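1. Next comes the sequence, and after it the predicted model I'd like to discuss.
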Amino acid sequence: MMYQFEADFPELCDVFSIGTTNEGRELLVARITDNVSQSEGEPEFLYTSTMHGDETTGYVLMLRYIDYLLNGYGTNARLTNLVDEIDIYINPLANPDGTYHGGNSSIYGAIRFNAMGVDLNRNYPDPEDGPHPDGNAWQTETVHFMNFAEEHNFVMSANMHGGTEVCNYPWDTWSTLAADNNWWVYVCREYADTVHANAPGGYMTGYNNGITNGYQWYSIAGGRQDYMNYFHQCREFTLEISDVKLIPASQLPAHWNYNYRSFLNYMEQCLFGVRGKITDSASGDAITAEVFVLNHESDSSWVYSSLPGGNYHRLLFESFYSIRYSKSGYYSQTFDNVIVHDREATVQDVELVKIMFDIDEPLAETFSIYPNPVSGNYLKLKANQSVGDITIYSMNGELCHKSNTGGTNTAFVDVSKLNAGTYIIKIVLDGKLVQQKMIRH
């Protein structure tokens, strides 16, 4: 069915595999956009479902959602606008080995876990509990999804489950509220209220009338929601879509009717907030830069512009904000009293001026660390080549941390024993010592 979508709508839909599972099944994603052969700098959005293999309502609803978007393009004005303005990715089935545990012809033998007996929603790096919070190696499915996230700059996503009915927003791992908690309450309230207007009484009315903070419900470590928010600055929430995990086929049309308008509302949110392009003032070339809301950000909530277009998307609740734009080697710029209205876009294009260095001083950014400042127990380091030793020094030269990546170019670094303050993190790349300043909150 997935590849048939591509065959029927080749100009709008590209179906591809991000990898295969332990039992050889493909993890399929449908990309839907108006120019599927190009990258236009549009916000990237992801819906994914059924990482617990026996929670299948979202699986079927996402197949129908793909069909709905493709068949509505060109005839339904709202659907056409969403496909024109958003780079949409939909993965209906994130754990096919669990769903088809009983065989490829039936889902009635479905299990929660993958083929190795691991709960995939406890298997992701966690900002508080580290790279392997469940004590297991990263599973094949986890690695494929982590690589997929690295290759993209998802602005928003949602991760669908079953077993209850609620919009679960960050954080799951700790009690601290997200910097954008008021935005999360707003978008989840919009989702649930729209459902209530189209569903019978009792559907998605538990908890706080259909929404909940994850930690206040129950805390988990290793969930994908917190991984995406903390390590990828992607706004992801967990959508529990049906009390019964494996609902009868006869109930699927009703659940579609309850939810499809909310699917559209949530996806549409990635077009709002503050957005624009960040470029070099002299050349006009797009650059990657940090977008930081002053007196607001915490726990990796700030975002970055991305290439090739230099586009950024900072989703914010209605208010006034001061926003700083910065990049190493450039003078930063701060814009005060930036006005944000709900369900509207504030466009703020920015040109950064390069600092003139001595001609022999290198400007290339050889590695990145984020979040920085870091408030959790772990930060992520990513370099443009394999890394050996990682060392962290205090500002008075004291060695505070030493570890080794084992030759990879990505590492999760434990900073839980560092006191609040400023540090220098050093790595060796291509025989040369390079360093960056990091701040521990």
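-> Received, thanks.
2. CA atoms for contacts and neighbours, from now on please.
-> OK.
3. So which bits of stretch 63-73 are buried?
-> Buried residues in stretch 63-73, counted by 16 or more other CA atoms under 10 Å: 63-66, 69-71, 73.
4. In TSV, list these along with distance to residue 212 and secondary structure.
-> TSV is the format used below for the buried residues of stretch 63-73 (distance: CA to CA, whole Å; DSSP: H, G, I helix; E, B strand; the rest coil):
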residue	distance to residue 212	secondary structure
63	27	helix
64	27	helix
65	25	helix
66	28	helix
69	29	helix
70	32	helix
71	34	helix
73	34	coil
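5. wait, which of those residues is closest to residue 208?
-> residue 65 (26.9 Å; CA to CA).
6. Return the residues in contact with the closest one.
-> Counting by CA atoms under 8 Å, 6 or more residues apart in numbering, residue 65 touches residue 260.
7. thinking again about what came up before, farthest pair in the buried residues of stretch 63-73?
-> Pairwise over the buried residues of stretch 63-73, using CA to CA, the maximum falls at 63 and 73, 15.9 Å.
8. And the helices in this structure?
-> 2-8, 57-72, 77-85, 96-99, 140-150, 181-196, 206-209, 214-217, 224-232, 252-268 (DSSP state H).
9. hold the first one in mind and look at this next one:
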Amino acid sequence: MSPLILFLSFLTPITALEFRYHDNSEIKDYLTQISTSNPNITYLYSIGQSVTGQELWVLALGLSPRRHTVGIPEFKYVANMHGNEVLGRVLLLQLIDDLVRGYRNNEKWALYLLNSTRIHILPTMNPDGFDSSDTDCLFSQGRFNHNGIDLNRNFPDAFAGLRRRQQLDEEKREPEVKAVIDWLRTESFVLSANLHGGAVVASYPYDNSNGGSELVNGASVSPDDDVFIHLAKIYSYKHASMHQGERCRDSRPFLDGITNGYQWYPLEGGMQDYNYVWAQCLELTLEVSCCKYPPVKELPALWTDNREALLAFIQQVHLGVKGRVFDSSGVPVHNAVVEVRGRNNMCPFRTNQHGEYYRLLLPGNYSFTVTYPGHEVLTETLTVPYGPDYYSALKHDFQLRQLAMTTGRTLPTSPSPTCNYTRIVEAGGDVNRLAWTELTAGLGLVMVLRSLSD
């Protein structure tokens, strides 16, 4: 019997996926087998290649795995960004096995998740680093990619300053990072997490700061801080022990098993901040083991520790509100600005190419403002319930009215990949004037566009 056939024989619906570290070719074979055997709920695709040409394989799972369905949120898990932090590879393969097996067995939890969510899983973002790693718990080689670059320091950074962003744009970005950036432009991800090792904690944005108003009591606080804390606690309290805040050998204890990224240690060019600022995707960094390369004998217990948390976190993609924005003719519009009062995101949240918006929010009353060129500014107050219990956020569409006469002053309709917006809010009860300053790194251009409202 060939090694491949022997390996695939362990993947039948009768036998569970083996607990061990599968190499990159075995991961590809496993994902291929799963997608071939379950074409109705899985789809295998590559988002690009590593430095040495290894494919970055993603498995999508859901009722429509090949393409986006309006009203179905997109979720993703990414593991092995640091090549020597390997537990995430095992957890995500086990998660795939669990989801597919549960769906085929008509288990309610799997049916609810896959019927309501499109889930994307990238088991290894750094296959080259994994190939060069060894099994030391803390100091193993393989963290970096084949070019010796830390991928979690190579993304554009909203706080890095114009000169630094210009330098990064002019330099060749690492292919693994470019692949993820391009991926974020093709899918409207709503929620995400990337899995690391070396600590046991759920970390949330911001990872960086420029010492501005976001810096509060040593933390770099985002406009959606309440949502991020909720998301981090969902994972930590569903985890077997993360919420206890136990410290690893080289880290401090964490209250509730969570931390603001900057408060833990500042990090420039991180992936989770990039997801949040530029891609409208709320992302956490999940540190899932003290040991970066846990012994094989510990893998079953580590899966048990993380399984419920991994599933519960996916379910949180149904927080808040979702819907579409239609123009005065009833046509869904792309790049309409959908904002929530009191949440001044550096890059305003916008509708995707289907006219959809997704806004993760905790239960409560929120004032929404929708802006689109040539149409009246629309403001509505919505009461948001706790959607995850029902596997669906609140559904609400916005219908815009065309302006009788335009002033020629409109908001930009196409967000820049280097967008960094500074809000200027003048004194007064309601917002009377909003100013957006867009720093376009490649051109070094500063453009101020103002929209006046009554």
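-> Good, I have the coordinates. Note that the coordinates shown come from a computational prediction; the quantities given were computed from them, not determined experimentally.
10. Next, the TM-score between them, please.
-> With the length set by TM-score structural alignment, normalised by the length of the first structure, the two chains reach a TM-score of 0.78; 385 aligned residues with a CA RMSD of 3.4 Å.
11. Quickly compare the helices of the first structure and say which is most buried.
-> Of all the helices of the first structure, helix 96-99 has the most neighbours on average by mean count of other CA atoms under 10 Å, namely a mean of 29.
12. Which part of the second structure matches that one?
-> Aligned by TM-score structural alignment, helix 96-99 of the first structure corresponds to residues 127-130 of the second structure.
13. and if you look at stretch 228-247 of the first structure?
-> Under TM-score structural alignment, stretch 228-247 of the first structure corresponds to residues 275-294 of the second structure.
14. tell me, what residue is most central in the second structure?
-> residue 192 (2.8 Å; CA atoms, centre = their mean).
15. thought that residue was touching residue 284?
-> Yes. Counting by CA atoms under 8 Å, residue 192 of the second structure does reach residue 284; the two are 6.6 Å apart.
16. out of the helices of the first structure, nearest to residue 110 of the first structure?
-> From the helices of the first structure, taking CA to CA, the stretch that ends up closest is helix 96-99, at 4.4 Å.
17. mean shift of that closest one relative to the second structure?
-> The superposed helix 96-99 of the first structure is, by mean CA distance after the TM-score superposition for the first structure, a mean 0.2 Å from where its aligned residues fall in the second structure.
18. what's that helix in contact with?
-> 21-23, 25-27, 50, 52-54, 56, 107, 109-115.
19. just stretch 307-314 of the second structure next, same as before
-> Under CA under 8 Å, 6+ apart, the answer for stretch 307-314 of the second structure is 75, 91, 95, 113, 191, 231, 234-239.
20. Reformat these as JSON lines; add distance to residue 180 of the second structure.
-> Formatted as JSON lines, those follow (distance: CA to CA, whole Å):
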{"residue": "75", "distance to residue 180 of the second structure": "14"}
{"residue": "91", "distance to residue 180 of the second structure": "20"}
{"residue": "95", "distance to residue 180 of the second structure": "21"}
{"residue": "113", "distance to residue 180 of the second structure": "24"}
{"residue": "191", "distance to residue 180 of the second structure": "15"}
{"residue": "231", "distance to residue 180 of the second structure": "22"}
{"residue": "234", "distance to residue 180 of the second structure": "25"}
{"residue": "235", "distance to residue 180 of the second structure": "24"}
{"residue": "236", "distance to residue 180 of the second structure": "26"}
{"residue": "237", "distance to residue 180 of the second structure": "29"}
{"residue": "238", "distance to residue 180 of the second structure": "28"}
{"residue": "239", "distance to residue 180 of the second structure": "27"}
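21. Residue 307 of the first structure -> the second structure?
-> That one, residue 307 of the first structure, aligns with residue 353 by TM-score structural alignment.
22. Let me know how buried its match is, in neighbour terms.
-> Number of residues near residue 353 of the second structure (other CA atoms under 10 Å) recorded here: 13.
23. And for residue 324 of the second structure?
-> Quick note: residue 324 of the second structure (other CA under 10 Å) scores 23 neighbours.
24. ok, now residue 292 of the first structure?
-> Residues near residue 292 of the first structure, counting by other CA under 10 Å: 20.
25. now, among the buried residues of stretch 63-73 of the first structure, which is nearest to residue 122 of the first structure?
-> Among these, and counting by CA to CA, the member closest to residue 122 of the first structure is residue 63, at 25.4 Å.
26. tell me the contacts of the alignment partner in the first structure of residue 38 of the second structure?
-> Under the alignment (TM-score structural alignment), residue 38 of the second structure pairs with residue 9 in the first structure. By CA under 8 Å, 6+ apart, the contact set of residue 9 of the first structure is residue 70.
27. Residue 12 of the first structure now?
-> Contacts of residue 12 of the first structure by CA under 8 Å, 6+ apart are 6, 32-36, 70.
28. Reformat those residues as TSV; add distance to residue 340 of the first structure.
-> Supplementary listing: these in TSV, determined by distance: CA to CA, whole Å:
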residue	distance to residue 340 of the first structure
6	38
32	28
33	27
34	28
35	29
36	31
70	32
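29. Give me the PyMOL select line for the residues you listed, limited to the buried ones.
-> Entered in PyMOL, the line below selects the buried ones among these, by 16+ other CA under 10 Å:
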select buried, resi 6+32+33+34+36+70
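30. Just name the closest of the contacts of residue 12 of the first structure to residue 147 of the first structure, please.
-> Ranked by distance to residue 147 of the first structure (CA to CA), those are led by residue 32 at 19.9 Å.
31. Can you tell me what the closest one aligns to in the second structure?
-> In the second structure, residue 32 of the first structure lands on residue 61 (TM-score structural alignment).
32. how close does its match get to residue 95 of the second structure?
-> 11 Å (CA to CA, to the nearest Å).
33. try residue 144 of the second structure
-> Distance from residue 144 of the second structure to residue 95 of the second structure, by CA to CA: 25 Å.
34. what does residue 353 of the second structure give?
-> 30 Å.
35. again with residue 382 of the second structure
-> 35 Å.
36. likewise residue 69 of the second structure?
-> 23 Å.
37. what about the aligned partner of residue 51 of the second structure in the first structure, neighbour count?
-> The equivalent of residue 51 of the second structure in the first structure is residue 22 (alignment by TM-score structural alignment). Look at residue 22 of the first structure: counted by other CA under 10 Å, it has 14 neighbours.
38. Residue 151 of the first structure too?
-> 9.
39. Show me what it lines up with in the second structure.
-> Residue 151 of the first structure maps onto residue 186 in the second structure, by TM-score structural alignment.
40. One more: residue 118 of the first structure?
-> Residue 118 of the first structure maps onto residue 149 in the second structure, by TM-score structural alignment.
41. How about that match: what's its closest non-neighbour residue?
-> residue 174 (7.8 Å; CA to CA, 6 or more residues apart in numbering).
42. What separation is there between the aligned partner of the one you found in the first structure and residue 33 of the first structure?
-> Residue pairing (TM-score structural alignment): residue 174 of the second structure is matched to residue 139 of the first structure. Residue 139 of the first structure sits 30 Å away from residue 33 of the first structure, going by CA to CA.
43. Alright, that wraps it up for me.
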